[in-house]
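# coords below, sequence missing:
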């Protein structure tokens, strides 16, 4: 009876082992042939008008003045003033190119004006007219009145260009020691005052 029980147990163990082995083989075959697929949802890409906008590759500028063919010209987006001038046929013989920056980078709708020599002469005359002249006189003296170096005080002398308190005092000391000045050129005899300083105030002083 014990022998039969032992045989039955061995038979059951063998059946269980056979079934388990078959299950393992089926799992391996299934995994190797099909595998596992994982799908992730991608976020939707937002489409904006800016994605379709094109970067401009050209610009339009207006060239006027002393160019051979003034007008509106289409140029590359990275063009400079000289490119616009050349597109307009180049400068005329009267163009004052030294007054403009030919290396300036341009933008769309820019206006490049090429002045002529006559334009620069007018501007120069206007600039010179705005500068003070000797005929305008000294502050507080009015008109074309010049400062008399034989009677002017040290304080009045300091109103002259390049004449500070020490030089003004030197002029007064020289005048008191040597007597009145005979001419404006006598100022060169004063210590600390040479020809350059004398020339710089010549039209502002007088000897009376």
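Structure's in. What do you need? Note that the structure is predicted; figures quoted are calculated from it, not measured.

# C-alpha only now, for contacts and for neighbours.
Will do.

# any idea which helix or strand comes after the longest helix anywhere in the chain?
Criterion DSSP state H: the longest helix present in the chain is helix 2-34. Downstream of helix 2-34, the next assigned helix or strand under DSSP states H and E is strand 58-65.

# name the helices or strands packed onto that next one?
Secondary-structure packing of strand 58-65 (3 or more CA pairs under 8 Å, 6 or more residues apart in numbering; DSSP states H and E): strand 71-76, helix 81-87, strand 111-114.

# Pipe those into TSV and attach distance to residue 9 per row.
Output for the helices and strands packed on strand 58-65, formatted as TSV (distance: least, CA to CA, whole Å):
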stretch	distance to residue 9
strand 71-76	96
helix 81-87	104
strand 111-114	107
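
# Between those, which one is closest to residue 10.
Of all the helices and strands packed on strand 58-65, it is strand 71-76 that lies closest to residue 10, at 94.4 Å by CA to CA.

# For that closest one, could you pull out the residues that count as buried?
Within strand 71-76, the residues that count as buried by 16 or more other CA atoms under 10 Å are 72, 75-76.

# what's it in contact with?
Strand 71-76 is contacted by residues 57-64, 83-84, 87-88 when judged by CA atoms under 8 Å, 6 or more residues apart in numbering.

# next up, a second structure to put side by side with the first:
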């Protein structure tokens, strides 16, 4: 199975294998050794499958995995910081940032939307960049995403990790 054509290929461990951490609502969470070019669906199978009743609609099961990546299954989106600017359960631009840094490598579109100034279109651009380039190796790569200028990058930098 060939990987994405744009950008460098994901790093590969010895023997043509990648190592991923599958966590959350799977039958056997933990480290999985998979062939290079494996997809999220392959990692889920290796972890014994998703637990019954788990919603995986936000998980792109067709995405090609990168070595060292974490796949989080069925966990709630990152919540806004307590005492922040978020209104009483409202959604959108008024939300405060997440309480812990959001992983650019594993976050869903919904999790990325919890970041200040990130709506559904920009969140999708962030995910698309990740898919095309085999993940994020540095937070600075966020500057290359369509729609992120210097000001937005400065706002997002302390709230994300590769």
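All right, it came through fine. Values in this document were obtained by computation on a predicted structure and should not be read as measured data.

# TM-score of the superposed pair?
Here the superposed chains carry a TM-score of 0.40, computed using TM-score structural alignment, normalised by the length of structure 2; 74 aligned residues with a CA RMSD of 3.0 Å.

# Now list the buried members of the contacts of strand 71-76 of structure 1.
59-64, 83-84, 87-88.

# Let me know the closest of the contacts of strand 71-76 of structure 1 to residue 205 of structure 1.
Nearest to residue 205 of structure 1 among the contacts of strand 71-76 of structure 1, with distances taken as CA to CA, is residue 64, at 48.7 Å.

# surely the closest one meets residue 113?
Yes. Between residue 64 of structure 1 and residue 113 a contact is recorded at 4.8 Å, counting by CA atoms under 8 Å.

# What degree of burial does residue 122 of structure 1 show, as a neighbour count?
11 (other CA atoms under 10 Å).

# so which strand or helix has it?
Going by DSSP H and E, residue 122 of structure 1 is in helix 117-129.

# and the next element down the chain from that helix?
strand 147-148.

# Quick check: next helix or strand after that following strand?
Following strand 147-148 of structure 1 in sequence order, the next helix or strand is helix 154-157 (DSSP H and E).

# need the longest helix for structure 2.
helix 120-133.

# tell me which residues in that helix are buried?
Buried, per 16+ other CA under 10 Å, within helix 120-133 of structure 2: 122-127, 129-133.

# export those to TSV and tack on distance to residue 45 of structure 2?
Listed next are the buried residues of helix 120-133 of structure 2 as TSV, based on distance: CA to CA, whole Å:
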residue	distance to residue 45 of structure 2
122	30
123	27
124	26
125	28
126	26
127	22
129	25
130	22
131	20
132	23
133	24
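
# now, which of the residues you listed sits nearest residue 70 of structure 2?
Once CA to CA is applied, the member of these that ends up nearest residue 70 of structure 2 is residue 130, at 13.4 Å.

# any idea how far the closest one lies from residue 124 of structure 2?
10 Å (CA to CA, to the nearest Å).

# ok, now residue 103 of structure 2?
Taking CA to CA, one finds residue 103 of structure 2 at 14 Å from residue 124 of structure 2.

# I'd like the distance between residue 21 of structure 2 and residue 125 of structure 2.
24 Å.

# Residue 198 of structure 1: which of the helices and strands packed on strand 58-65 of structure 1 is closest?
strand 111-114 (42.7 Å).

# Count the residues that sit near residue 125 of structure 1.
What residue 125 of structure 1 shows, counting by other CA under 10 Å, is a neighbour count of 10.

# coming back round to it: looking at the buried ones among the contacts of strand 71-76 of structure 1, which is nearest residue 171 of structure 1?
residue 64 (57.7 Å).

# Residue 20 of structure 2 belongs to a strand, doesn't it?
Yes. Assigned with DSSP: H, G, I helix; E, B strand; the rest coil, residue 20 of structure 2 falls within a strand.

# Quick check: it touching residue 70?
Yes. Applying CA under 8 Å, one finds residue 20 of structure 2 in contact with residue 70, separated by 5.7 Å.

# what do the two both touch?
What both residue 20 of structure 2 and residue 70 touch, as defined by CA under 8 Å, 6+ apart, is an empty set.

# now, among the buried residues of strand 71-76 of structure 1, which is nearest to residue 3 of structure 1?
The closest of these, once distances to residue 3 of structure 1 are taken by CA to CA, is residue 76, at 105.1 Å.

# how far away is that closest one from residue 112 of structure 1?
Counting by CA to CA - residue 76 of structure 1 and residue 112 of structure 1 are separated by 16 Å.

# do you know how far the nearest residue to residue 102 of structure 2 once chain neighbours are set aside is from residue 121 of structure 2?
Residue nearest to residue 102 of structure 2 in three dimensions, not counting chain neighbours: residue 160, with 4.5 Å by CA to CA, 6 or more residues apart in numbering. According to CA to CA, residue 160 of structure 2 stands 18 Å off from residue 121 of structure 2.

# wait, which of the helices and strands packed on strand 58-65 of structure 1 is closest to residue 205 of structure 1?
With CA to CA as the yardstick, what comes closest out of these is strand 111-114 (44.0 Å).
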